[in-house]
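Enquirer: curious how this folds, go ahead:
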Amino acid sequence: MENKAAFYNRLTKQALALIDGESDLIANTSNISALLNMELEEINWVGFYFLKEEQLVLGPFQGKPACVRIPLGKGVCGTAIAENKVQRVDDVHQFEGHIVCDSASNSEIVIPFSVKGNLYGVLDVDSPNLSRFDQNDEDGLVSFIEELQKKL
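Expert: Predicted coordinates:
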């Protein structure tokens, strides 16, 4: 695999091209989740949750059926949105309050994102491998989301 910085740079350009000229958030996040599912290795779930009435609600995703609603502060996704901070978890089974949607998931990274300057939701990526996501993945996905949220 190419180095991760180059990989995420290319992935960001692909995603921006996919959503160019389209303003519908559902259409755009659907295509983005499909792109990430196609390009990221060793993952088993990728998708979006949207902040609605003090909880996260399932949005477009790729993978097995998922938890539909997640309370703020609960699980990896709920913690990420409550703290507005990336959560990179090497072993989800060691994360207090982890919500099991797919028992095959062992590590996870969750990146909060904003739409028009307002905290709007999270990008969630799960892997069946322990410690799948490193600092390079975090940096790459944060940059990916920072560029995309300018267009969402």
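
Enquirer: can we go C-alpha only for contacts and neighbour counts from here?
Expert: Noted.

Enquirer: how many neighbours does the nearest residue to Leu148 once chain neighbours are set aside have?
Expert: Counting by CA to CA, 6 or more residues apart in numbering, Leu148 lies nearest to Leu16, which is 6.6 Å off, once chain neighbours are set aside. The tally of other residues near Leu16 (other CA atoms under 10 Å) stands at 19.

Enquirer: helices or strands up against whichever strand or helix holds Leu16?
Expert: Per DSSP states H and E, Leu16 falls inside helix 4-19. On a contact count with 3 or more CA pairs under 8 Å, 6 or more residues apart in numbering; DSSP states H and E, helix 4-19 meets helix 25-39, helix 135-149.

Enquirer: how about this one, so we can line them up?
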Amino acid sequence: MFEKESYDGTRERNYERLLKQLEALIEDEPNTVANLSNSSALLNQFLDRVNWVGFYLMDGEDELILGPFQGLPACLRIKVGSGVCGTAVSEKTTQRVENVHEFPGHIACDADTNSEIVVPLVKNDRVIGVLDIDSPELDRFDSLDESYLEAFAEILTKYL
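Expert: You can find the predicted model right below:
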């Protein structure tokens, strides 16, 4: 597979391999649940210093519902505009939060989470869900993570 994410200059190469592996994993599978399940497992294996990796999917126009994930049990429903996930949907932009305790309206599903990144899944100019990754570390995610996780979401969304 690949080594856990490292900070010695191989992060970009590891992320490139991750993207290739994602595409190979899902390109011939039409089932959304299977693809989201394997995608969350792949990211959970790849990323270090995280405690939750998964998806919330749109359920109607104003609410997200829990999808496939890796980690502790999570909040089932999140209103669009609420918390980090709901804000990512309403603003249709990635939310990279250094300290979730300072994020207005943060929804604490896991008390151990200190930072979070949420990437909207956009298909045909419509948000269909979000990729949500939590970490027990403050300021865990940087611009490189954001860039590659957005590319990950784009590849994944192409097959959903």
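
Enquirer: using JSON lines, please lay out the helices and strands packed on helix 4-19 of structure 1 together with distance to Val76 of structure 1 and mean neighbour count.
Expert: Formatted as JSON lines, the helices and strands packed on helix 4-19 of structure 1 follow (distance: least, CA to CA, whole Å; neighbours: other CA atoms under 10 Å):
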{"stretch": "helix 25-39", "distance to Val76 of structure 1": "18", "mean neighbour count": "18"}
{"stretch": "helix 135-149", "distance to Val76 of structure 1": "15", "mean neighbour count": "17"}
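
Enquirer: and those helices: which comes nearest Gly75 of structure 1?
Expert: Across the helices and strands packed on helix 4-19 of structure 1, Gly75 of structure 1 has its closest neighbour in helix 135-149 (18.5 Å, CA to CA).

Enquirer: which residues in structure 2 does the closest one match up with?
Expert: Here helix 135-149 of structure 1 aligns to structure 2 at residues 143-157, judged by TM-score structural alignment.

Enquirer: contacts for the matching stretch next, please.
Expert: 12, 15, 19, 22-23, 26, 35, 39, 94, 96, 117, 119-123, 131 (CA atoms under 8 Å, 6 or more residues apart in numbering).

Enquirer: same question for stretch 15-30 of structure 2.
Expert: By CA under 8 Å, 6+ apart, the list of residues contacting stretch 15-30 of structure 2 reads 2, 35, 38-39, 42, 46, 148, 151-152, 155-156, 159-160.

Enquirer: now swap in stretch 111-131 of structure 2 and tell me
Expert: Against stretch 111-131 of structure 2 from outside (CA under 8 Å, 6+ apart): 51, 53-58, 64, 84-85, 88-89, 92-101, 132-141, 146, 149-150, 153-154, 157-158.

Enquirer: narrow these to those in helices?
Expert: 84-85, 88-89, 146, 149-150, 153-154, 157-158 (DSSP state H).

Enquirer: ok so, going back, and the contacts of stretch 111-131 of structure 2, which of them are buried?
Expert: 51, 53-58, 64, 84-85, 88-89, 92-101, 132-137, 139-141, 146, 149-150, 153-154, 157 (16 or more other CA atoms under 10 Å).

Enquirer: please flag which of the residues you listed sit within strands.
Expert: If you go by DSSP state E, those have 53-58, 64, 95-97, 132-135 in strands.

Enquirer: export these to a markdown table and tack on distance to Ile107 of structure 2?
Expert: Formatted as a markdown table, those follow (distance: CA to CA, whole Å):
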| residue | distance to Ile107 of structure 2 |
| --- | --- |
| Val53 | 16 |
| Gly54 | 15 |
| Phe55 | 15 |
| Tyr56 | 14 |
| Leu57 | 16 |
| Met58 | 17 |
| Leu64 | 13 |
| Gln95 | 14 |
| Arg96 | 15 |
| Val97 | 13 |
| Asp132 | 13 |
| Ile133 | 14 |
| Asp134 | 12 |
| Ser135 | 14 |
